[in-house]
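In: Only the shape, not the letters, is given here:
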């Protein structure tokens, strides 16, 4: 299997790093495009993969071609590479806002197309990616795409109608979590803890709590109740969060993000 990347920015780099760590393919089975000499040299040095300034070269090389360019450039890129693609290659898009139907109109109705929505924790091997394949992919094709994205995190096959919800709960949500970590650390600093140490405590608490949800299979409410002793410190803090409308604020924020994605 040969994998190509149009674009070699942070997300493409996270994917390439994950693929190589998991040894899905060898470095000489990957090619990425980059427009500047600095980007080409960086990719060569960091990953030892093939790098080219020619998008068509990558398209003709790849069995799976990942489009890692901003949506504003996507139409221009597709016009450039459409007739260079292998007949049976899988085209994977990372771009928000471009639908499977839009790609089919640009590349043809028989083309295998996958729309994805990864998030930035992919940079540390803990990404979450929604995968939306069109009807032209076989089960083996879909598993191949899942294997690629699982090399740097978790995946879920998702209906395209849910992609904006994925943006709200996963694609954009690292920003909410960073804000939460920062606020907890600020409170610790207010009470006298050094800031560097406060970030470690807050961040590890979030990481460990998330792992408990994923690995125990318990409802988050049940896990919350396990921490809340009668008349204790934790339930006192939970009471304040409820009084301040914590849950409602989070729900409103996610809903606003989804609505923005849907153009509402």
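Out: Everything's here; your move. Remember, it's a predicted structure, so these values are computed and weren't measured experimentally.
In: For the rest of this, base every contact and every neighbour count on C-alpha atoms.
Out: Fine.
In: Might one say that residue 117 is in contact with residue 130?
Out: Yes - checked against C-alpha atoms under 8 Å, the pair residue 117 and residue 130 is within contact range at 5.1 Å.
In: Tell me how far residue 60 lies from residue 32.
Out: Residue 60 sits at a distance of 12 Å from residue 32 (criterion: C-alpha to C-alpha, to the nearest Å).
In: quick one, which of these two is more surrounded?
Out: Taking other C-alpha atoms under 10 Å, residue 60 and residue 32 do not tie; residue 32 has more neighbours (31 against 18).
In: which stretch of helix or strand covers that one?
Out: Following DSSP states H and E, one finds residue 32 within strand 30-33.
In: Quick one: list the elements packing against that strand.
Out: strand 3-6, strand 50-52, helix 55-61 (3 or more C-alpha pairs under 8 Å, 6 or more residues apart in numbering; DSSP states H and E).
In: Give the buried residues for the second one.
Out: Going by neighbour count (16 or more other C-alpha atoms under 10 Å), the buried part of strand 50-52 is 50-52.
In: so can I have JSON lines of the residues you listed showing distance to residue 185?
Out: Listed next are those as JSON lines, based on distance: C-alpha to C-alpha, whole Å:
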{"residue": "50", "distance to residue 185": "43"}
{"residue": "51", "distance to residue 185": "42"}
{"residue": "52", "distance to residue 185": "44"}
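In: who touches both of residue 117 and residue 130?
Out: 163, 166 (C-alpha atoms under 8 Å, 6 or more residues apart in numbering).
In: Let me see the contact set for residue 125.
Out: 14, 18, 151-153.
In: From residue 95, how far off is it?
Out: For residue 125 relative to residue 95 (C-alpha to C-alpha), the value is 20 Å.
In: also this one, for the comparison:
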């Protein structure tokens, strides 16, 4: 099986690295193209044996093709490669605002969408999976099997792409910002070694994740077990509840507004404004 990647930047390169270091793919299985020749050569230096080429060559030679470009670059890319594709190939977008109907209307192939995460660097986290109408049960199992090497693949409805991405893909940045501010305050207030407190924070986060995914705890139950009434944790937790009032609602509104803006631009590029109007009418 040949797996191609058009776009080898931040996330495309991460996926290639993760698939190869996990053993899911061998270098001889991978085809790659990118506008930057420097990125391609760096990729080949890390993974000798991969095949580099132009977009059309990568598209034509792939059984599964990952499209790893920015949202507003998709229309020009699909125009470029459509004639090189056929109905048995699986095309996988990794860009959340690009809708299945955009690609199914532009390409002859089977269409899927995934939302990967930076956590795949350590073979962890969740890969969100959305499958188009042309994808068969066999295709779905093949993709899920491939993705299981770098994290936990989870199928979701396309309508929940944005909110699910807030947690699986954007979440590491949001949580890291919270920890960064907490660590800065700890160092400034107490003089504790930054490397030590950062290690403590990372181990705490890892353990908390395991309690939520493997330990049978929900978030509320976990708070109740740690925060003894009248204790230090409970008092600090009450401060957090007051300070964060409305923050997460505003966060969700911000990400959703940007997402809808990008979807609208893509509808216009792909000539599907009628589809977005019908979606808003429902």
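Out: Yep, it's here. Just so you know, these numbers come straight off a predicted model, no measurement behind them.
In: neighbour-wise, which of residue 117 and residue 130 of the first structure wins?
Out: It is residue 130, of residue 117 of the first structure and residue 130, that has more neighbours when counted by other C-alpha under 10 Å, with 25 against 21.
In: Hmm, residue 153 and that one touching each other?
Out: No - using C-alpha under 8 Å, residue 130 of the first structure is not in contact with residue 153; the gap is 11.0 Å.
In: What are the buried residues along the longest helix anywhere in the second structure?
Out: Using DSSP state H, we find that the single longest helix of the second structure is helix 247-269. By 16+ other C-alpha under 10 Å, the buried positions in helix 247-269 of the second structure come out as 255, 259, 262-267, 269.
In: Tell me which two of those residues sit farthest apart.
Out: Distance extremes for these: the farthest pair is 255 and 269 at 21.3 Å, using C-alpha to C-alpha.
In: In this structure residue 32 of the first structure contacts residue 7, no?
Out: Yes - using C-alpha under 8 Å, residue 32 of the first structure is in contact with residue 7, at 6.4 Å.
In: got the residue ranges for the helices in the stretch 1-150 of the second structure?
Out: 10-21, 37-46, 55-60, 74-81, 100-106, 137-147 (DSSP state H, counting those that start in this stretch).
In: other SSEs contacting the third one?
Out: In terms of contacts (3+ C-alpha pairs under 8 Å, 6+ apart), helix 55-60 of the second structure is packed against strand 3-6, strand 30-33, helix 74-81.
In: can you tell me the mean distance of the first one from the first structure after alignment?
Out: Which is strand 3-6 of the second structure. Following the fit onto the first structure, the mean deviation recorded for strand 3-6 of the second structure is 0.5 Å by mean C-alpha distance after the TM-score superposition for the first structure.
In: What range does that strand cover in the first structure?
Out: Aligning strand 3-6 of the second structure against the first structure (TM-score structural alignment) gives residues 3-6.
In: any idea how far the matching stretch is from the chain center?
Out: The chain centre lies 17 Å from the centre of stretch 3-6 of the first structure; the measure is C-alpha atoms, centre = their mean, to the nearest Å.
In: Not counting its own residues, what contacts it?
Out: Under C-alpha under 8 Å, 6+ apart, the answer for stretch 3-6 of the first structure is 12, 29-34, 55, 58-59, 61-69.
In: Stretch 171-187 of the first structure now?
Out: Contacts of stretch 171-187 of the first structure (C-alpha under 8 Å, 6+ apart): 117-121, 167, 195, 198-199, 201-203, 206, 254, 257.
In: Of the helices and strands packed on helix 55-60 of the second structure, which is nearest residue 140 of the second structure?
Out: Ranking these by proximity to residue 140 of the second structure (C-alpha to C-alpha) places strand 3-6 first, at 15.1 Å.
In: what residue of the first structure is the furthest out?
Out: Here the centre of the first structure is the reference, and by C-alpha atoms, centre = their mean the most remote residue is residue 231, at 40.5 Å.
In: Correct me if wrong, but it is in a helix.
Out: No - read with DSSP: H, G, I helix; E, B strand; the rest coil, residue 231 of the first structure is coil and lies in no helix.
In: Whichever helix or strand comes after the longest helix of the second structure versus helix 247-269: what angle between them?
Out: The C-terminal neighbour of helix 247-269 of the second structure among helices and strands, as given by DSSP H and E, is helix 273-281. With axes from the mean of the first three to the mean of the last three C-alpha atoms, to 10 degrees applied, the angle from helix 273-281 of the second structure to helix 247-269 works out at 150 degrees.
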